[in-house]
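>>> Sequence plus predicted model, see below.
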Amino acid sequence: MYPTRLLPLALAATALLVTACGTSDEASDPGTSPSPSASSSSSPAPASPSPSGTPKPKPQPEPSRPPSSEKPVRGLVSAGGAAEGDLEKTATPLPDEAAIRTYAATLGTSLQTSFTTKASTLLAHVPAGQRLYAQTVYDGCEAPDPATITATTSGADVVLQVTPPKSTKIQCLVAERSVALLSTDIAVG
């Protein structure tokens, strides 16, 4: 075949392909539409496009609950190089910003700013009748899951506990220290 005979054929194929795609309002991307296999997978589905054609942002988990909720607020702050000294045996109440700053001063330098920011955010959302507590709970290569933070009592003290991360073969040169934050209505003495 000669090149002059292929040109009309290539143009016809391109025109057919473009018209088959439709307009930008009609087009759909199979990668963004949920499929039966996507619902059974453990990964979240990608964001679907909004009517304007731009993808909707994925909803982000709230770092805490709104004040009207009776569920406790919780958080975990971790930083490498902050594992200085022993873990605390009891939790420290954080009723106000001054208590947060005082507690932060006892932490390693790499934890102080992130702890103060997180604790201040959580303090603003502590449900009525509850109090925010902080305690160093874990030293290791990985941070524990904040959802595993629980509170118990030991005499007149509150004790925060966390489930350590599953054992992995990760080796670290500098361990991370994790500080748990949890609001609770446990009555202490």
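That came through, no problem.
>>> Going by C-alpha atoms from here, please, whenever you check contacts or count neighbours.
OK.
>>> Give me the longest helix you can find in this protein.
Longest helix of the chain, by residue count under DSSP state H: helix 3-21.
>>> what's the helix or strand hosting residue 77 packed up against?
Assigned by DSSP states H and E, residue 77 falls within strand 74-80. Packed against strand 74-80 by the contact rule (3 or more CA pairs under 8 Å, 6 or more residues apart in numbering; DSSP states H and E) you find helix 109-123, strand 176-184.
>>> repeat that for 6 Å
Contacts of strand 74-80 with other secondary structure elements, assessed using 3 or more CA pairs under 6 Å, 6 or more residues apart in numbering; DSSP states H and E, are made with strand 176-184.
>>> in the strand it packs on, what counts as buried?
Along strand 176-184, the positions that meet the burial threshold by neighbour count (16 or more other CA atoms under 10 Å) are 176, 177, 178, 179, 180, 181, 182, 183, 184.
>>> Tell me who's in contact with the first one.
Applying CA atoms under 6 Å, 6 or more residues apart in numbering to residue 176 gives the contacts 79, 80, 139, 140, 141.
>>> Make a PyMOL selection of the buried ones in those residues.
This is the PyMOL syntax for the buried subset of the contacts of residue 176, where burial follows 16+ other CA under 10 Å:
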select buried, resi 79+80+139+140+141
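>>> Residue 111: which of the contacts of residue 176 is nearest?
Within the set of the contacts of residue 176, residue 79 lies nearest residue 111; the separation is 5.6 Å, counting by CA to CA.
>>> before we move on, the earlier item: would you mind identifying the next helix or strand past the strand holding residue 77?
Past strand 74-80, further along toward the C-terminus, the next helix or strand under DSSP H and E is strand 92-93.
>>> Need the residues that contact that following strand.
Strand 92-93 is contacted by residues 132, 133, 134 when judged by CA under 6 Å, 6+ apart.
>>> Next, count neighbours for the first one.
When you say that, I think you mean residue 132. Applying other CA atoms under 10 Å, we find 26 residues neighbouring residue 132.
>>> okay, now the one to match up with it:
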Amino acid sequence: MKETDWDKYYTNRGTNKITKITRGFTSNKISNLIRRQGINNPRICELGGGDSCVADEIIQESKASYYEVVDNCEKGLSLFKARNHLCESGVVKDSVLNKNSVENFDICLSIGLIEHFNESDTSKAIEYHFKKVRTGGFVLITFPHPTWLYCLTRKILEITGAWKFPDERPLNFEEVTRTCKLYGKEIHRSINWKIILTQGYVLYEKI
């Protein structure tokens, strides 16, 4: 299967007016979920974030003390590194399929990352999230969920040649939670319908 061209994606992302709106819905929902956990000045890690589209609002709303982005795309990391942030920040070039990474973050999140792998590697990517957080920390994962609205919207984008994610695989909650429940306790699950290409959300506390 053809892979998504992430260099091209990060280069052109700012020109898409629709995604600018939907990112606002995404960052607002994530910020609310993080705030409800009551962590003071959390240390946050975003996986596959590249030039993160949610970091600014999350940092501001959560009063994060540190925000790190992990990605294997140099283009995205360099764009994030060049930005000014309201807290200390860092970038790490790594693959979420790496089994050796162990950290002690309060929160690890990803937005539309785990669906770009086959089922086996998706499970490995989910496991990586839990390795990044301390016991009692939180893992928040969003992923495309195959509602009728997602399927219809994607079909239109594919027909018109506007679809840019050939390796995206919409996921059901069962596949995602199968791995999550091995490492944590479910706190929240929902579907974000506001962004049209509907996203599933799961939040787990690491045990």
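Nice, thanks for sending it over. Predicted model only: the values in this text are computed from it and were never measured.
>>> Superposing both, give me the TM-score.
Scored by TM-score structural alignment, normalised by the length of the first structure, the superposition of the two chains gives a TM-score of 0.27; 82 aligned residues with a CA RMSD of 5.1 Å.
>>> For the contacts of strand 92-93 of the first structure, give me a markdown table that also has distance to residue 111 of the first structure and secondary structure.
Putting these into a markdown table (distance: CA to CA, whole Å; DSSP: H, G, I helix; E, B strand; the rest coil) gives the following:
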| residue | distance to residue 111 of the first structure | secondary structure |
| --- | --- | --- |
| 132 | 18 | strand |
| 133 | 16 | strand |
| 134 | 13 | strand |
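>>> Now the element after the longest helix of the first structure, going C-ward?
Heading C-terminal from helix 3-21 of the first structure (DSSP H and E), you reach helix 36-40.
>>> Report the buried residues of that following helix.
For helix 36-40 of the first structure, burial by neighbour count (16+ other CA under 10 Å) applies to no residue.
>>> go on, stretch 75-84 of the second structure?
Residues 75, 76, 77, 80, 81 are the ones in stretch 75-84 of the second structure that count as buried (16+ other CA under 10 Å).
>>> Narrow the residues you listed to those in helices?
Members of the buried residues of stretch 75-84 of the second structure lying in helices (criterion: DSSP H): 75, 76, 77, 80, 81.
>>> hmm, back to that, closest to residue 109 of the first structure out of the buried residues of strand 176-184 of the first structure?
Distances from residue 109 of the first structure to the buried residues of strand 176-184 of the first structure, taken as CA to CA, are shortest for residue 177 (11.3 Å).
>>> give me the number of residues near residue 18 of the second structure?
Residues contacting residue 18 of the second structure under the criterion other CA under 10 Å number 9.
>>> Run through the residues that contact it.
The contact partners of residue 18 of the second structure, taken as CA under 6 Å, 6+ apart, number zero.
>>> ok, so of the buried residues of stretch 75-84 of the second structure, who is nearest residue 129 of the second structure?
residue 77 (18.4 Å).
>>> Quick check: the gap between the closest one and residue 204 of the second structure.
26 Å (CA to CA, to the nearest Å).
>>> now residue 68 of the second structure
Residue 68 of the second structure sits 19 Å away from residue 204 of the second structure when distances are taken as CA to CA.
>>> for residue 110 of the second structure, same thing?
The spacing between residue 110 of the second structure and residue 204 of the second structure, counted by CA to CA, is 13 Å.
>>> just residue 71 of the second structure next, same as before
Using CA to CA, one obtains 22 Å as the distance from residue 71 of the second structure to residue 204 of the second structure.
>>> Next: residue 91 of the second structure.
Separation of residue 91 of the second structure from residue 204 of the second structure (CA to CA): 24 Å.
>>> how about the helices in the second structure?
Taking DSSP H as the criterion, the second structure carries its helices at 6-12, 17-36, 55-62, 74-81, 119-131, 148-159, 173-180.
>>> do you know which of the ones you listed lies nearest residue 200 of the second structure?
With respect to residue 200 of the second structure, and counting by CA to CA, the nearest of those is helix 173-180 at 7.2 Å.
>>> Okay, residue 131 of the first structure and residue 3 of the first structure: tell me how far apart.
Plainly put, residue 131 of the first structure is 80 Å away from residue 3 of the first structure if you go by CA to CA.
>>> Comparing these two, which shows the higher neighbour count?
Neighbour comparison, residue 131 of the first structure and residue 3: the larger count goes to residue 131, with 20 against 7 (by other CA under 10 Å).
>>> For that one, which non-adjacent residue is spatially closest?
Excluding the flanking residues, the one nearest residue 131 of the first structure by CA to CA, 6 or more residues apart in numbering is residue 183, at 5.1 Å.
>>> wait, isn't the one you found in contact with residue 134?
No - judged on CA atoms under 6 Å, residue 183 of the first structure makes no contact with residue 134 at a distance of 8.9 Å.
>>> so can I have TSV of the ones in helices among the buried residues of stretch 75-84 of the second structure showing distance to residue 122 of the second structure?
As requested, those are exported to TSV (distance: CA to CA, whole Å):
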residue	distance to residue 122 of the second structure
75	23
76	21
77	22
80	25
81	27
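>>> Going by distance to residue 150 of the second structure, which of the residues you listed wins?
The closest of those to residue 150 of the second structure turns out to be residue 76 (CA to CA; 25.8 Å).
>>> So the closest one versus residue 105 of the second structure, what's the distance?
Here residue 76 of the second structure is placed at a distance of 21 Å from residue 105 of the second structure (CA to CA).
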